[in-house]
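S.K.: requesting a structural model of the entry that follows:
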Amino acid sequence: MDFDTISVRGKSKPDPTTGAIIPPIYQTATYVLEEIGVDKGFDYTRSSNPTRQELEKHLAALEGGSHAIAFSSGMASADSCMKLLSQGDHVVCCDDVYGGTARLFNKLMTNYGVEFTYVDSQVAANVEEAIRPETKMVWIETPTNPLLKVTDLEAVGEIANRNNLLYVVDTTFATPVFLRPLEYGADLVLHSTTKYLSGHNQIIGGVIVTDRNDLYDQLKYIQKSVGAVPSPFDCWLVVMGLKTLHLRMQRHWENAEKIAAYLEQHPKVSKVVYPGLESHPMHHVAKDQMKGYSGMISFELEGGLEAGKKLMNSVELCLLAESLGSVETMITHPATMTHAEVPREERLARGFEDGLVRLSVGIEDADDLITDLEKAFEMV
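M.R.: Coordinates of the predicted model:
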């Protein structure tokens, strides 16, 4: 089936009992056994739930994978990947990752003896140079949060495969509409379903997708053991969001391209980062491996931090808020919000300036959003 059809229909069929087109919400904690040792496929919702199973099948189909494991947050997904490692293991990671991921790696996993080396993965050779005998995993975000760096997934995948390393790719910003990392050799694909996949600022969730049966078995055991599972209702809301994912992502992309072009020519803007712009240093890679450039833009103002603050405090239609990927446009100051725990020296070293502004472009009318930004620029 075509991707758009999978997005709408997933793997679901009308309910055999009632004929209901929309899958039901199985809001239950436990299930009656037929007899000792015999159940109907479910025994306890922490282990499995029909609504969660519906979501997992849908997400696996969208990524072109065999298995999906849903979690209670994107960070629970990331943490579960970390539980595949042991004391003394080493991870090569792209140098621009979500602040929560950086906190997990640097503040928690290092306490358990896991070491991390951060490299600019836009140059694939940097990944290979960082590999050590104890390296077990390569972790890539693409596009990254918030600098929107783009990694050549095939090139890094060849390196990971050649060195027998677990290859994890977080494509929350791209979604399977625009990028499917399993096609480029990824072992595990990670998403925060909070963002574009659900798309309506309603739930917190995460998912891991894989084609490998061994990794699925391990992660399913981790999911059950730690109990980081989403509620049936949250799973149902994500399923509802997936039905319009392909349509929403097209509008996010169209709006972002228009706004990025507007920002790039604005006299008060010193820098615009968007994979769809030819000025992006990895535009050629994004053009080759992505089917669209999504809805995330980062930019800096001529006046630096103070100018950025004035802009963000002056917008009205753009919402000053954490998170991204919703139908509503949201504007964020990463240095004090999403990446507040990343040391300033570390941020500056990788080109992450204090005044960086991140814009998650929604699906409103693009001209209305530009008008809102223009009015805010007048206050800067």
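
S.K.: only C-alpha atoms for contact and neighbour calcs from this point on.
M.R.: Will do.

S.K.: remind me what the helix ranked longest in the chain packs against, helices and strands.
M.R.: Looking across the chain with DSSP state H, the single longest helix is helix 245-264. Where contact means 3 or more Cα pairs under 8 Å, 6 or more residues apart in numbering; DSSP states H and E, helix 245-264 is packed against helix 3-9, helix 175-178, strand 269-273, strand 296-301, helix 366-377.

S.K.: and for comparison, fold this next one:
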Amino acid sequence: MGEKEGYLPFPRSFETICIHNSQDPNQWISKAVVPHIVPTTVFKIGDPRLPLKYTYSRFGNPNRTILERTLTAINKAKYGLCFASGISALTAILSALKHGGHIVSCEDVSPETYEVFNNVAPNYGICATFTDVNHMENLCSAIRDNTKLIWVENPTYTTLKVADLCTIANVARNAKILLGVDNTFLTPYLQRPLDFGANIIMQSMTKYINGHSDVIMGCICTNDRELSDQLQLMQVASGLNPSPIDCYQVLRGLKTLNLRMDQYLKNSVTLANYLRQHPAVEKVIHPGLKTHPQHDLLKTQASGHSGILSFYLRGDLAQCEKFLKHLKVFTVAEMCGGVESTIQIPFTMSHKHWKRDTKKRLMISENLIRLSVGLENICDLICDIESALEVFKQEPNCQ
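M.R.: Purely as a prediction, here's the structure:
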């Protein structure tokens, strides 16, 4: 992948930064190569008159400091903050918009983000408009005098649309509003939105960055000092900070991020090409395929794609559910970005509470399947899918 196929080059020294940034063993008395876990809630104060780096773990903790500095470096940002979850990070962003603000968001956002913007934001006096941000006429017409933020998931959660970050950033800049990008699926290894004019990067580190399905955490990176100060106030004052142990685990996961992302990409492209040829499959959506409508755009602003793909089966909901039940290696779950492969039907799972007409407009139909392709042997994954599709094909409406 990378520059060999027309994508952007991979970030220089990414692996070295993840492994060594802010982790010099000489800074510890023990000279430990791996940073110590510091689970304490309180730190001893020697001289009350002198400023201290650490006093109470909600305000700051060595494990959080190391992780935040490393995330700042790999996102090519000036400031980085960790939060207890991706939703906590999103809530902190809401607080920075102030009462009476307005958000313009892409349509196919994650259900959690939709919940925050649609049901939580009004409690902050903030409303949101959902539109197709790739159509500039729609985007510009959605902007109001009180719009404070354009929000983009890149790619989007379910149908994996890729946004033109440079063009949207120009719109935001001309309107003097912020551009926030959810970079969860591509991570800073494959996409660095600040390079294209974004003001805020948010990532759910629960997914690929940690990568082992055992930690919930989010982060925000920015180059805006004032915005960073506002977000840090929310992080500390509202108790949105993560635990030291979780920070330790995410830092550990971060050290293999590039290796995992490389393999996710290989596995997902191989599986996507297999699915494209299968008679029971109507359509495959994978930004890494040339058939994706924004494939060329992706290559201008990313170094590759992750393990997320979606496809439509030729059948109804009952048949799709039967297909899922016959899988042995794939785990039926809404979670994604872990080492294990997962699969779901968004219509009845992640998006079950969405209105039917909204799902229809966004092409989230009963026969849409979303995969998070993991790190298992690709032959085992293909055999698992093939075996379940054989059962699927035997259904009368699948021919």
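
S.K.: any idea what the TM-score comes out to?
M.R.: Once superposed, the chains reach a TM-score of 0.97 (TM-score structural alignment, normalised by the length of the first structure), with 380 aligned residues with a Cα RMSD of 1.3 Å.

S.K.: ok so, going back, relative to residue 317 of the first structure, which of the helices and strands packed on helix 245-264 of the first structure is closest?
M.R.: Checking these against residue 317 of the first structure by Cα to Cα gives helix 366-377 as the closest, at 6.1 Å.

S.K.: what's the closest one aligned against in the second structure?
M.R.: Counting by TM-score structural alignment, helix 366-377 of the first structure pairs with residues 378-389 of the second structure.

S.K.: mean deviation, the matching stretch versus the first structure?
M.R.: By mean Cα distance after the TM-score superposition for the first structure, the fitted stretch 378-389 of the second structure averages 0.6 Å away from its aligned residues in the first structure.

S.K.: same deal with stretch 264-273 of the second structure?
M.R.: With mean Cα distance after the TM-score superposition for the first structure, stretch 264-273 of the second structure averages 0.5 Å from its match.

S.K.: list the buried residues in that stretch.
M.R.: By neighbour count with 16 or more other Cα atoms under 10 Å, stretch 264-273 of the second structure contains the buried residues 264, 265, 266, 267, 268, 269, 271, 272.

S.K.: then stretch 325-342 of the first structure?
M.R.: For stretch 325-342 of the first structure, by 16+ other Cα under 10 Å, it's 325-335, 338-339, 342.

S.K.: and stretch 85-92 of the first structure, by the same measure?
M.R.: For stretch 85-92 of the first structure, by 16+ other Cα under 10 Å, it's 85, 89, 90, 91, 92.

S.K.: swap in stretch 223-230 of the second structure?
M.R.: So stretch 223-230 of the second structure, judged by 16+ other Cα under 10 Å, has buried residues 223, 227, 228.

S.K.: so which of the residues you listed sit within strands?
M.R.: Among those, no member falls in strands (DSSP state E).

S.K.: so of these, which ones are in helices?
M.R.: Those of these mapping onto helices are 227, 228, per DSSP H.

S.K.: isn't residue 222 of the second structure right next to residue 195, touching?
M.R.: No - assessed by Cα atoms under 8 Å, residue 222 of the second structure is found out of contact with residue 195, at 11.0 Å.

S.K.: the counterpart of residue 215 of the first structure in the second structure: what's it in contact with?
M.R.: In the second structure, the residue paired with residue 215 of the first structure according to TM-score structural alignment is residue 227. By Cα atoms under 8 Å, 6 or more residues apart in numbering, the contact set of residue 227 of the second structure is residue 96.

S.K.: with distance to residue 310 of the first structure added, can I get the buried residues of stretch 325-342 of the first structure in JSON lines?
M.R.: Shown next, in JSON lines, are these (distance: Cα to Cα, whole Å):
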{"residue": "325", "distance to residue 310 of the first structure": "23"}
{"residue": "326", "distance to residue 310 of the first structure": "24"}
{"residue": "327", "distance to residue 310 of the first structure": "24"}
{"residue": "328", "distance to residue 310 of the first structure": "21"}
{"residue": "329", "distance to residue 310 of the first structure": "18"}
{"residue": "330", "distance to residue 310 of the first structure": "16"}
{"residue": "331", "distance to residue 310 of the first structure": "12"}
{"residue": "332", "distance to residue 310 of the first structure": "12"}
{"residue": "333", "distance to residue 310 of the first structure": "11"}
{"residue": "334", "distance to residue 310 of the first structure": "15"}
{"residue": "335", "distance to residue 310 of the first structure": "15"}
{"residue": "338", "distance to residue 310 of the first structure": "19"}
{"residue": "339", "distance to residue 310 of the first structure": "20"}
{"residue": "342", "distance to residue 310 of the first structure": "23"}
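
S.K.: what is the nearest of the buried residues of stretch 264-273 of the second structure to residue 84 of the second structure?
M.R.: Closest to residue 84 of the second structure out of those is residue 264 (25.6 Å), distances taken as Cα to Cα.
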